[in-house]
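# could you work out the structure for the sequence below:
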Amino acid sequence: MFSWFPIFFPLRKPVEVHGDSPLEVHFWRCCGSLKVWYEWSVSLPTPSPMHYTNGRSYWVGL
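Model prediction:
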């Protein structure tokens, strides 16, 4: 990849976070032989499913 661009990480369902509660999110940069994509999930306060598994909706070609 040549440059970083702004990126939006959508969630399937909103996550309610209170002011004193931690928010924990995990991001993975995944690579295949011809493409790069990101996957992400929320683990706190409520676990969410993995988003964008295998770059199903969008990926960047190498």
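# every contact and neighbour count from this point should use C-alpha atoms.
Fine.
# any idea which strand is longest in this protein?
In the chain, assigned by DSSP state E, the strand with the most residues is strand 35-44.
# what packs against it?
If contacts are counted by 3 or more Cα pairs under 8 Å, 6 or more residues apart in numbering; DSSP states H and E, strand 35-44 sits against strand 24-31, strand 60-61.
# also this sequence, please, to line up against the first:
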Amino acid sequence: MFATERLTVPPIDEDHLDDLYAVYISSPDYLRLTEGTSDGVDVCSKEQMLRDLQVAE
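Predicted structure coming up:
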């Protein structure tokens, strides 16, 4: 779980991975900053997203 003063995010479950991934690759600015490209196709996989989330924890 992730929590701040104004935001609480429950643990991610398997049912939400596709939706979370869609959000993850929907921001060209974020992808440009983190992955070096503005589209996530073939650059940012779901596995990479999950790895990033684990590292962030």
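# let me see the TM-score of these two.
The TM-score (TM-score structural alignment, normalised by the length of structure 2) is 0.26; 32 aligned residues with a Cα RMSD of 4.3 Å.
# re earlier: how many degrees apart are the longest strand of structure 1 and strand 24-31 in direction?
Angle, strand 35-44 of structure 1 to strand 24-31, by axes from the mean of the first three to the mean of the last three Cα atoms, to 10 degrees: 170 degrees.
# list the buried residues for strand 35-44 of structure 1?
Residues 36-42 are the ones in strand 35-44 of structure 1 that count as buried (16 or more other Cα atoms under 10 Å).
# please name the residues that touch A22 of structure 2.
Applying Cα atoms under 8 Å, 6 or more residues apart in numbering to A22 of structure 2 gives no contacts.
# any idea which helix or strand comes after the one helix or strand it maps to?
A22 of structure 2 belongs to helix 17-24 when assigned by DSSP states H and E. Per DSSP H and E, the first helix or strand lying C-terminal to helix 17-24 of structure 2 is helix 28-35.
# alright, I will stop here.
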